[in-house]
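# Predicted model follows, preceded by the sequence.
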Amino acid sequence: MTTVTTTREEASVTTPTSTTASSQTTQHFLLPDVGEGLTEAEVVSWRVAVGDVVADGDTVVEVETAKSLVELPSPFSGTVVGLLVPEGTTVDVGTPLIAVQTSGPAGPGDDAPRDHAHRPAPVAPTGQGGSGLQGGPVSAVDHEHETEREAVLVGYGVRPATHGHPARRRRTVRSQRPGAEAAPSSAAVAPVAPAAPGQRASTDRPLASPPVRAMARDLGVDLARVVATGDGGVVTRDDVRAFVDARGALPEPPAGQAADVVQLPAEAAPAGAGSDERETRIPVRGVRRATARQMVASAFTAPHATAFVTVDVTRSMKMLERVRAEREFRDVHVSPLLLVARAVCLAAARHPGINASWDELAQEIVIKHYVNLGIAVASPRGLLVPSIKDAHEMSLVQLAHALGDLVSTARAGRSQPADLSGSTLSITNIGVFGVDSGTPILNPGEAAILCVGQVAKKPWVHKGKVKPRDVVELSVSFDHRLVDGDLGSKFLADVARVLERPDTALRWA
């Protein structure tokens, strides 16, 4: 069993150094902020091994954030001398991932990153400090640099840019097994002074990432009483641990375990912990954890209401057959979802209030004059909702191509963070599973979501006679704070009208 902990300590006066031997320098690649203010990621799979030669830009590792799988390229060219984080481990942004031995001594510009995503850092010589997963050093001095863009915590927005060099910090990743001693540090550092019980941070509502808040909640810690040492006054995991240590609330470590290796809450438990032949326990992380949190927040924040309608879509199904035969549609998958997407865009233009969001802080309804159409997609990693940007401006052909690319990319687990954010109105198609109807939960930040059931032959009264017709049931869930029953029903009726008589789209376009 491998326990990986990340510690942050304020460094004393420390001079950055690099290991240089025979004109070779060992560089560390730190986990970057891959976008949207994410604070952590899980190492899914390594694409290289110790001894492999990599070039600048070669993919070395695949990580999973709360939104997507991301392939990270190496910012160096050289030989891999250490993989510092095991697969399946979740680590914070800034944690050293891989050590690469590069040619030539470190120059004046080696400590400066070539962009915000790649931040090489000097490392301790091999044989000093702890050992990584597959050899190589594991300690690195993380030198923060001046930048106009900083990683942000979800929910707090972008902090103003800071000028000058902030305090240097050291990150240490330990591979610790029961009975093994903790690896000594290779850098001289001054320990963080523990927060005194009852001491409050300078802000009324402390800044902290969701995992840190969960950790504090599990340990019974009031974050407002914790002294924050992170950049910009952010409370870190170590701050919470220091506070708990100061009040004497942490249990003694198990026999044989180093005292400075703190057992984290259940969310950091190794995969399969507690499983037996009668049960299987699956760690909730990445997309599934993010989805669970968002759905709980949505269900208990936005008052949901749902309206239903059953539609004869025989004409639309016949239209799809004609469309599939046209040359410009031969290279794309044409399905009923394509017509539903088009109908939603048209109906939203007639009822702008359905394409809106609720601004709790300002107590305002924000109406969007564009449609970023979210499509719920079931993937092996869980439910994803990538969006088609500016779908309202697309022709039917463009929408078909965008929809096909979006679904195939999401099912392959390759949607990028930008694809999974910014949606304004969503569709979930449960008809592909043979289900007739449902009451979906809103995608957080949106006013409505349309649910599409299966298209099935059913007896229907058509022109005074009962005939078998293609019928589908639609439902729309909406946030009753900003969408009332009148608006929700009118929107749903217009979507149904376009699907029942596709020629309506010509008059509304």
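Sure thing, it's come through.
# From now on I want contacts and neighbour counts done on CA atoms only, so please keep to that.
Noted.
# was I right about Val154 contacting Gly35?
No: Val154 lies out of contact with Gly35 (CA atoms under 8 Å); the separation is 10.8 Å.
# How far does the longest strand belonging to the chain sit from its chain's centre?
Scanning the chain for the strand with the most residues, using DSSP state E, yields strand 465-479. Relative to its parent chain, strand 465-479 has a centroid offset of 35 Å by CA atoms, centre = their mean, to the nearest Å.
# now swap in stretch 24-31 and tell me
26 Å.
# And stretch 431-449, by the same measure?
Using CA atoms, centre = their mean, the offset of stretch 431-449 from its chain centre is 21 Å.
# What lies in contact with that stretch?
Identification of contacts with stretch 431-449 by CA atoms under 8 Å, 6 or more residues apart in numbering yields 294-295, 297-299, 304, 306, 354-358, 423-428, 430, 450-455, 472-479, 482-483.
# want to compare, so here's the second one:
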Amino acid sequence: MITEFHLPDLGEGLTEAEVVQWLVKPGDPVALNQTVAEMETAKAVVELPSPYEGTVSTLHAEAGDTVAVGAPLIAFDVAGDEPEGDEPASDAEEKTEPNLVGYGAAPASSGRPARRARRGTAATSSAAAAEAAVIEAAPHDALPPSEAEPVTGERPRSTPPVRAYAKRLGVDLVLVAAEVGDRVITRSDVDAYAERIGATGSATTTASGGETTDAPRTASAPPGGERAQTRIPIRGVRKHTAQAMVRSAFTAPHVTTFHTVDVTATMDLIEQLRADKALADHRIGPLVMIAKAVCLALGRNPSLNATWDEDAGEIVENHFVDLGIAAATERGLIVPIIRDAERLSLTGMADALTRLTQTARSGKTSPAELAGGTFSITNIGVFGIDAGTPILPPGQSGILAVGAVRRQPWEYRGEIALRQMMTLSVSFDHRLVDGAEGSRFLKDVADLLEQPGRAMLY
């Protein structure tokens, strides 16, 4: 019989999702938990598994359509006499529940221990959790897209964002795969192929006279002298970013403090650790050292790790650090979370950052991994920028911007010497954090980077 499947909440109370691409068509047989579509929410691209075993009957939306949570998405022809709805078709299927990316493992297969209970859960739920921010930078240790986890199956090997990008340009990834061979296809591969064949995607272009037309979006620049405009729909990550940043900027009174730090000792220590063969499996870089210093400094300055709960009239101090790290992806800039970062050793922090960036670059970061951070780090230094005034992620009271490391003359032990310098910028919510405590936090981070041995005193 025909059974309708309605779009579920893909995580954190999101109300809609866009169909990136269908992986099945009407008439195709499907197995339980087989991926049938890739859906883009405001936070991530997720793979949608089939909740039934049967045959695809109808697709209620096309690629590029936005579907509301609860709306019919796909219909299946399922054997048996079950009533229509979203329940599994048999007892056997109940034992193997569909596993939606973002929800974690299904109950029957979940073997992970439950996280400890935390105080102040109201401060990290509902709207605040749903507004995990996208920040203006990427970590130094971000891995190149070519190191992303490959997508298995008979499809060309690429990540969900690259497949969506190729679809917008009208590029067939099967043909790209024939040129690049057996490796993961990157966005640059798609661009190169599109330029050669003159591929186009859809966009709305406004001519100089003001008339709006549905014109193709080309992979190359418009002809010289033509006054043209390209209109790109505001959706997905960009739409969510705009809403979250406006809400944060007009809710929390921002203050930013700057401090230039001599990080020569930290950079020397990094070189020593990288030369240690026993640590060869760990990617220890500047961001790892900074993340560790931030966790230690937050323990001494708890208001930077707190949340303003307007409804309850309370300041919620978190006795754990869920550390957000900005990561550049082809979908945009996202901030996945390292849970309980204060518990990690230096090598543990390095491994967590590596996993975080690999997952983000492969487009597999789930909505749950983007929600509920307590403090964030954004690395503007990767762009050669020295300092900035980052906007707070909604619900957080502090964010640290990390500038570029530059070798420059500096006073050292009474003389002028060439030292490796970095500027740190911390923005904080002045409702929770006084200027003195914000400055103390920044000074604590700076002291740990200037003299990394001081970490032994914390």
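Yes, it's here. Remember, predicted model here, so these are calculated numbers, not experimental data.
# sorry, back to before: mean per-residue distance, the longest strand of the first structure versus the second structure.
On superposition with the second structure, the mean distance recorded for strand 465-479 of the first structure (mean CA distance after the TM-score superposition for the first structure) is 0.8 Å.
# which part of the second structure lines up with the very next helix or strand once past that strand?
Moving toward the C-terminus from strand 465-479 of the first structure, the next helix or strand (DSSP states H and E) is helix 485-500. Mapping helix 485-500 of the first structure onto the second structure (TM-score structural alignment) gives residues 435-450.
# Once aligned, what mean separation remains between that stretch and the first structure?
Superposed on the first structure, stretch 435-450 of the second structure shows a mean distance to its aligned partners of 0.3 Å (mean CA distance after the TM-score superposition for the first structure).
# Touching that stretch from outside, list them.
Here stretch 435-450 of the second structure makes contact (CA under 8 Å, 6+ apart) with 257, 259, 261-266, 289-290, 293-294, 297-298, 300-301, 303-304, 424, 426, 428, 454-455.
# Restricted to strands, list these.
Members of the contacts of stretch 435-450 of the second structure lying in strands (criterion: DSSP E): 257, 259, 261-262, 424, 426, 428.
# Which one (most neighbours) among those residues?
Among these, the one with the most neighbours (other CA atoms under 10 Å) is Phe428, at 29 neighbours.
# mind checking how far the closest residue to that residue other than its chain neighbours is from Arg406 of the second structure?
Spatial nearest neighbour of Phe428 of the second structure, excluding adjacent residues (CA to CA, 6 or more residues apart in numbering): Gly398 at 4.4 Å. For Gly398 of the second structure, the distance to Arg406 of the second structure equals 25 Å [CA to CA, to the nearest Å].
# At which residues are the strands of the stretch 1-150 of the first structure located?
6-10, 20-21, 24-30, 40-46, 53-54, 59-64, 69-73, 78-83, 90-92, 96-103, 139-142 (DSSP state E, counting those that start in this stretch).
# how about those strands, which one is nearest Val407 of the first structure?
Nearest to Val407 of the first structure among those is strand 69-73; the distance by CA to CA comes to 15.0 Å.
# Other residues contacting the closest one?
With CA under 8 Å, 6+ apart, strand 69-73 of the first structure has contacts from 34, 56-64, 413-416.
# Measure how it sits relative to strand 40-46, angle-wise.
Here strand 69-73 of the first structure points in a direction 70 degrees away from that of strand 40-46 (axes from the mean of the first three to the mean of the last three CA atoms, to 10 degrees).
# Could you tell me where strand 69-73 of the first structure falls in the second structure?
Strand 69-73 of the first structure lines up with residues 45-49 of the second structure when matched by TM-score structural alignment.
# repeat for stretch 26-37 of the first structure
Matched against the second structure by TM-score structural alignment, stretch 26-37 of the first structure falls on residues 2-13.
# Any idea how far apart the tips of that stretch sit?
Terminal residues of stretch 2-13 of the second structure lie 28 Å apart, using CA to CA.
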